[in-house]
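> The following block contains a protein sequence and its predicted model.
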Amino acid sequence: MFIADIKRVVEQVSRDKGIDVEILIRALEEALRSAARKKFGSKVDIEAQYSPDTGEIEVFQFKEVVEEVTEPDLQIGIEEGRNLDPDCEVGDSLGTKMDTSSFGRIAAQSAKQVIIQKMKDAERDAVYSSYIDRKGEVINGIVQRVDRGNIIVNLGSTEAILPTREQIPRENYRRGDRIRALILDVLYDTRGPQIVLSRTHPDLLINLFKTEVPEISEGIVEVKGAAREPGSRAKFAVSSNDSDIDPVGACVGMKGSRVQNVVQELRGEKIDIITWHVDAAKYVCNALAPAEIARVIIDEENRSMEVIVPDEFLSVAIGKRGQNVRLASRLTGWHLDVNSESRYDEMMKQGYESLVNVPGVGSGLADAFVEKGIYSAEELAESTVDELTDIRGIGQEKAALLIESAQQYSVEAAQLAEARRIEAAQAAEAAAEAEKADAEETEEAASEPEPADAGGEATDETVAPDAEPLEDGQ
C-alpha cells in the first residue's frame, strides 16, 4: 500500500498544493495509525514513524512485557519478549513492526479518508497563510461561474468570491472573462478560506493609479484620499513631495493616457483628480471643482463647512442628484452645506432682522453681534453669558437678559412658523378636497343621459309620422 518512493510523492504534492512536507508526513503517519486501530481496535498502542533514509512510514505495535499474558493485544510474555530483546524485563514496552499490507480494505479506506481530510486542512491553512497578508492588494483572476449574483473567481491556487454588493453596477461578466479586483478580506472557514474581492472599494482606485503612475510607487506623488460612487464618478486627491512635479499632471499622464487606463478598467467611471491642500478650506474648494467658491464658513467643533457659491455655479457645485458635494464631503471628511450667494444673503438678512426684533437688542447691538459671529436670534439664544460679555457695553446681567429674550423670541417665532405651516397645509388640503369635489361633479354630469323631448313642438327637422307631404303652394 505504501511504497518506498513515498518521499518523492510527498515532495510532488507539497510543490503542487503549497503544503509543507512535514504536514504531509504527519498526515500520513496519522492515517496509518488510524488504519491500524481500525484493524486491531482502539486499545492497541500504535506508533507510526517516517524514515527519511528509506522513504517509508513504518508502523510499530507496542506491548507491555508481563509474566502472564491476559490481554494478547496489549501484552507480551517475558519469554517471547526476550526472544525479541534479550535485555527486556517485566514492565518494559516492546515495539514490533507491523505489516501494513495486512490492514485490509476497510482500514485502507479509513487511512485514505484521513489523508484526504488532513490534506484539505493543510491546503486550507496554506491558502489562508498566503492570502491573509495580501489584503488590500489588487489581484487578477478568471471568472469561474456566477452563483446567485455572486461571481466566483479562479485565482489559480484557490477560488475567491466577488459578492453582488462589491460589484460595479451594470457591469457584467461571463465565464472565462479576466477580472481585476481588490482583496477585501480573507475569512477562515471550516469549508476553506473565503477570499472576498471588491471592485467598488476606493482602495481599488488607489492601487490602479499606483500601477499606472510610477511617481506614486516611487513616493514622489502621495495619495491623500479617494471617494467613489462605483460606475459613475470618483474623486482622487494627490500631493507632491517634489515642487517640480505636478501631482495632477503626473496622474493624468501624456494626453490623459494614465487616467484613461484606470477609467477603462473601471468601465468608464469618471475620475476627478484634485490637489490636496493642508488648509481644509482650500482642500474643500479644490474638491468641489469645477465650481467657483465665493466664501467658506468653517465650524471646527462640528467639522462642517458652509460653502457659498455664485448663483450660476450652484448646480455645478451640488452636482447631479447631489453627487459632486457628496463625493467632496467623503473625500475631505467635512460635512458640507452648499448655498448660493443670493440664498445666503437672504438668510443673513432674515437672521439680522430676527436679531433686531429681539427685545432689548436694536440695530446697534445687532451689528455688534454680527461682528462677534452671532447672525440670528436663534444663535443668540444658544450663546453663553461669557461670549456676550466679551462685547463692549454688555455685563453679565444684561447678557443673561438678552439670552432669555432671544430664547423667548425664538420659541414664539417657531410657534408662529408652525401655526402658519399648519394653516397653509389645511388650506392646501381644503383646496385639494374642493378640486376633487368639482372633478367628481363634472364627471357625474358628463355620465348622465340627455333628457328626451316630451310634448314639445316639432323642430324644423322633426316630421310627424302621419303627416301628408304638402303640395307646392299649399
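Looks like it came in fine. Numbering: from 1, shown residues only.
> rest of the way, CA atoms for contacts and neighbours
Fine.
> mind checking the SS state of Glu47?
strand (DSSP: H, G, I helix; E, B strand; the rest coil).
> How many residues are close by it?
A total of 17 residues lie near Glu47 under the criterion other C-alpha atoms under 10 Å.
> what's the answer for Ser257, then?
Ser257 has 13 neighbours, counted by other C-alpha under 10 Å.
> Is it located within a strand, as I assumed?
No. Judged by three-state DSSP, Ser257 forms no part of a strand; its state is helix.
> Could you measure from it over to Cys251?
For Ser257, the distance to Cys251 (C-alpha to C-alpha, to the nearest Å) stands at 9 Å.
> Hmm, Gly253 is touching Asn261, no?
No. Contact criterion C-alpha atoms under 8 Å: Gly253 and Asn261 do not qualify, at 10.1 Å.
> for the protein, which helix is longest?
When the chain is parsed with DSSP state H, its longest helix is helix 396-447.
> second one coming, line it up with the first:
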Amino acid sequence: MATAISANKAELLAIADAVAREKLIDRGIVIEAMEDAIQRAAKARYGAENDIRAKIDPKGGDLRLWRVVEVVEEVENYFTQVSSTEAAKLQKDAKVGDFIVDPLPNFEFGRIAAQAAKQVIFQKVRDAERERQYDEFKDRAGEIITGVVKRVEFGHIVVDLGRAEGVIRRDQQIPREVVRVGDRVRSLILRVVRENRGPQIFLSRAHPDFMKKLFAQEVPEIYDGVIEIKAAARDPGSRAKIGVISHDGGIDPVGACVGMKGSRVQAVVQEMQGEKIDIIPWSPDTATFVVNALQPATVSRVVIDEEEERIEVVVPDDQLSLAIGRRGQNVRLASQLTGKAIDILTEADASEKRQKEFVERSETFQNELDVDETLAQLLVAEGFTSLDEVAYVELDEVASIEGLDDEIAQELQSRAQEALDRREAANRELRTSLGVEDALAELPHLTEAMLVTLGKAGIKTLDDLADLATDELIAKKRAEPRRRAENAAPQRSRPEDKGGILAEYGLNEEQGNEIIMAARAHWFEDDASAEEAQG
C-alpha cells in the first residue's frame, strides 16, 4: 500500500481489484476495509477521541477524510463538539444540535501506522473470505464433491476443495482405505458449521447417502426420479444393502442399478473400495421387504410385533448362519434397512418358543380363571394371550369358541375381570408399601402396575416424576437384533439401551408428555399462588 494516502489514487483501486479477484470477494468489501484502516490510522494521528470518517471514491480513487462534530452552545468536549460560532465557519446554516463535517488534511503513514492498516485490511478481507466460503457451501450438504488430499492429521484427512478446505474424520472414512497427499477423492458433504476460524466443512465416504449419490451419478433412471432408493445401510468397506423401487412398471429397478454386465454397480463398488452391495426390491409390505432384505438367506415365516417394533424371522436350520451373516453383518444391515429390530429363529427355536408361550398362557388362565387345563388350552389355541383380552373382548368372540355358550363365556369374562381387580389391588398395596404418593395414581394413563415400576425406580412423588424428561419415562430400548453369530464380538451396552422406566408398557410419546405435564401442573399452581400472595 502507498505510504501516503494522497499518493496514487489509481493504486488504491488497483490493490482493491487485485485482492477482490484473488480472494473471490466483493470489491466493495475490500474498499470498505481500506476505509476502516485509514480511519484507524487517522485516529492514531489526530486522537482516538475524534469521530473520524474516511471515504474512497470507488470509481476515481479520490480519498476524503473528515471528522464529525456536534454543534452546541457551550463546548464541553473539544474532540466531538464545536461552538455555533466555529460551526458557522464550516457550514453557514449550522444550528445547535446539528452534526457537521470538519474536513481533515491528508497525511502520510508512518511505519507503525502502515503496518496496523495492513493488519486491519487483512483481517477484514479474511473475515469476508470466510463468510463467502460459508455462503458457498452452507446449502450444499448432501452433495458429492471432489477434492485433493492436502494433508493427513491424526488420522483425519484434510481435503482441498478449491475455494475451501474440508475434513474427512476418521469415523467417516472407509476402513483400511489408504490415501496419500495429492490423491483426488470424492466424498459427501455431511454438514457445514460456521465457526470463528472459518467454516468447518465435514465430509464423509462412509455415510449411506454417499452410496446413494454415487448410484444417482451412475444410474440415469435414479437421477431422473424414475427409480428411487428408498433405504440404504452400510458396513463401510465390507458390505451394503439398498432398497430400490421403480415408478415405471416397465423398468426393473434392480436390473437398472446393476447395469449391463454389472457395469453400473461395479463403478460404485470400485469407488467404495470393493464394498459388496446387495440391491434389493423395496416393498411397502414390511414382511416382504424383510424377506428381501435378508437375502441371500431363505425365510420360512415372518411375525411382526407392531408394538415392540420388532420382527421375528423364522428360517430353516441350514439357513441360520447365512441369515445372520459373518459377525451378525447380514441381519444387522437388514435391521438398519427396514428400521426394525430383527430376531432370527430356526424352525426348532420357533417351535420351542411357541410351546413355551402356550404352556405359560395356559397356566395363567388355569390359575387366574379357576378352569381346568383343557379349557385353558382351548382359550390359548383360539388366540387369547392375556386376561385383558378375555375380559374386554366382545362376548360373542368368547361364546363362538366350540364347546362354549353365552353363559360360560359371561362367567369366563366375569372371572377375568375379578382376576384383573385382584392384580390391581395387589399392585396398589405394593405401591403403597414402596411409598409412592396417591397423587401419582390420579395422573392420566398410569396404572397401579406402572406405579409399582416407578416406585422401584425411586420415583415416588409428583416432583420426582416432574423432573423426568419424556424419553426417560417411556423411551423404548434401542432396537438391535437379538440373535448374533457365535463368533460375533460382544457389544458394549450403552445408557440408551436400557430404555425409559415405563418402556415395557408401550406408552406413546403423546401419552408420556401428558403424564409429565400433569405431574408438573402443581408447579404452575404454586407459582400462581405465590404471585397472588405478593400482589
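Thanks, I have the structure now. None of the values given here were measured: they were computed from a predicted structure.
> quick revisit: off-centre distance for the longest helix of the first structure?
Offset of helix 396-447 of the first structure from its chain centre (C-alpha atoms, centre = their mean, to the nearest Å): 42 Å.
> Counting by contacts, list what it packs against.
Counting contacts by 3 or more C-alpha pairs under 8 Å, 6 or more residues apart in numbering; DSSP states H and E, helix 396-447 of the first structure is packed against helix 377-381, helix 385-389.
> Including distance to Tyr50 of the first structure and mean neighbour count, could those go into a markdown table?
As requested, those are exported to a markdown table (distance: least, C-alpha to C-alpha, whole Å; neighbours: other C-alpha atoms under 10 Å):
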| stretch | distance to Tyr50 of the first structure | mean neighbour count |
| --- | --- | --- |
| helix 377-381 | 83 | 22 |
| helix 385-389 | 83 | 16 |
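> Those helices into a markdown table, with extra columns for distance to Ala368 of the first structure?
What follows is those, written out as a markdown table (distance: least, C-alpha to C-alpha, whole Å):
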| stretch | distance to Ala368 of the first structure |
| --- | --- |
| helix 377-381 | 12 |
| helix 385-389 | 10 |
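> show me where the stretch 1-150 of the first structure has strands.
Ranges of strands within the stretch 1-150 of the first structure are 45-51, 56-66, 75-77, 93-97, 138-147, 150-154, based on DSSP state E, counting those that start in this stretch.
> Ok, which of those strands comes nearest Glu265 of the first structure?
Shortest distance between Glu265 of the first structure and these, using C-alpha to C-alpha, is found for strand 138-147: 12.1 Å.
> In CSV: the strands of the stretch 1-150 of the first structure, plus distance to Val385 of the first structure.
Formatted as CSV, the strands of the stretch 1-150 of the first structure follow (distance: least, C-alpha to C-alpha, whole Å):
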stretch, distance to Val385 of the first structure
strand 45-51, 85
strand 56-66, 88
strand 75-77, 95
strand 93-97, 92
strand 138-147, 57
strand 150-154, 60
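> Out of those strands, flag the one nearest Glu371 of the first structure.
strand 138-147 (53.3 Å).
> against the second structure, where does that closest one fall?
The alignment of strand 138-147 of the first structure onto the second structure (TM-score structural alignment) spans residues 144-153.
> ok, now stretch 15-34 of the first structure?
By TM-score structural alignment, stretch 15-34 of the first structure lines up with residues 21-40 in the second structure.
> what does Ala280 of the first structure align to in the second structure?
Under TM-score structural alignment, Ala280 of the first structure pairs with Thr286 in the second structure.
> again, but for Phe369 of the first structure
By TM-score structural alignment, Phe369 of the first structure lines up with Val380.
> Contact partners for its match?
358, 361-362 (C-alpha atoms under 8 Å, 6 or more residues apart in numbering).
> Quick check: which element contains it?
Using DSSP states H and E, Val380 of the second structure sits in helix 373-381.
> Now that helix on the first structure. Mean distance?
Its matched residues in the first structure lie on average 3.0 Å from helix 373-381 of the second structure after superposition (mean C-alpha distance after the TM-score superposition for the first structure).
> Now do the buried residues in that helix.
Buried positions in helix 373-381 of the second structure, judged by neighbour count with 16 or more other C-alpha atoms under 10 Å: 376-377, 379-380.
> Let me know the closest of the residues you listed to Gly147 of the second structure.
Val380 (64.1 Å).
> Quote the end-to-end distance of stretch 8-28 of the first structure.
End-to-end span of stretch 8-28 of the first structure (C-alpha to C-alpha): 14 Å.
> chain center to that stretch: distance?
On C-alpha atoms, centre = their mean, the centre of stretch 8-28 of the first structure falls 38 Å from that of its chain.
> Please enumerate residues in contact with it?
With contacts defined as C-alpha under 8 Å, 6+ apart, stretch 8-28 of the first structure is touched by 50, 57, 114-115, 118-119, 122-123, 126, 157.
> Filter those residues down to the buried ones, PyMOL style.
Restricted to buried positions by 16+ other C-alpha under 10 Å, the PyMOL selection for the contacts of stretch 8-28 of the first structure reads:
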select buried, resi 50+57+114+115+118+119+122+123+126
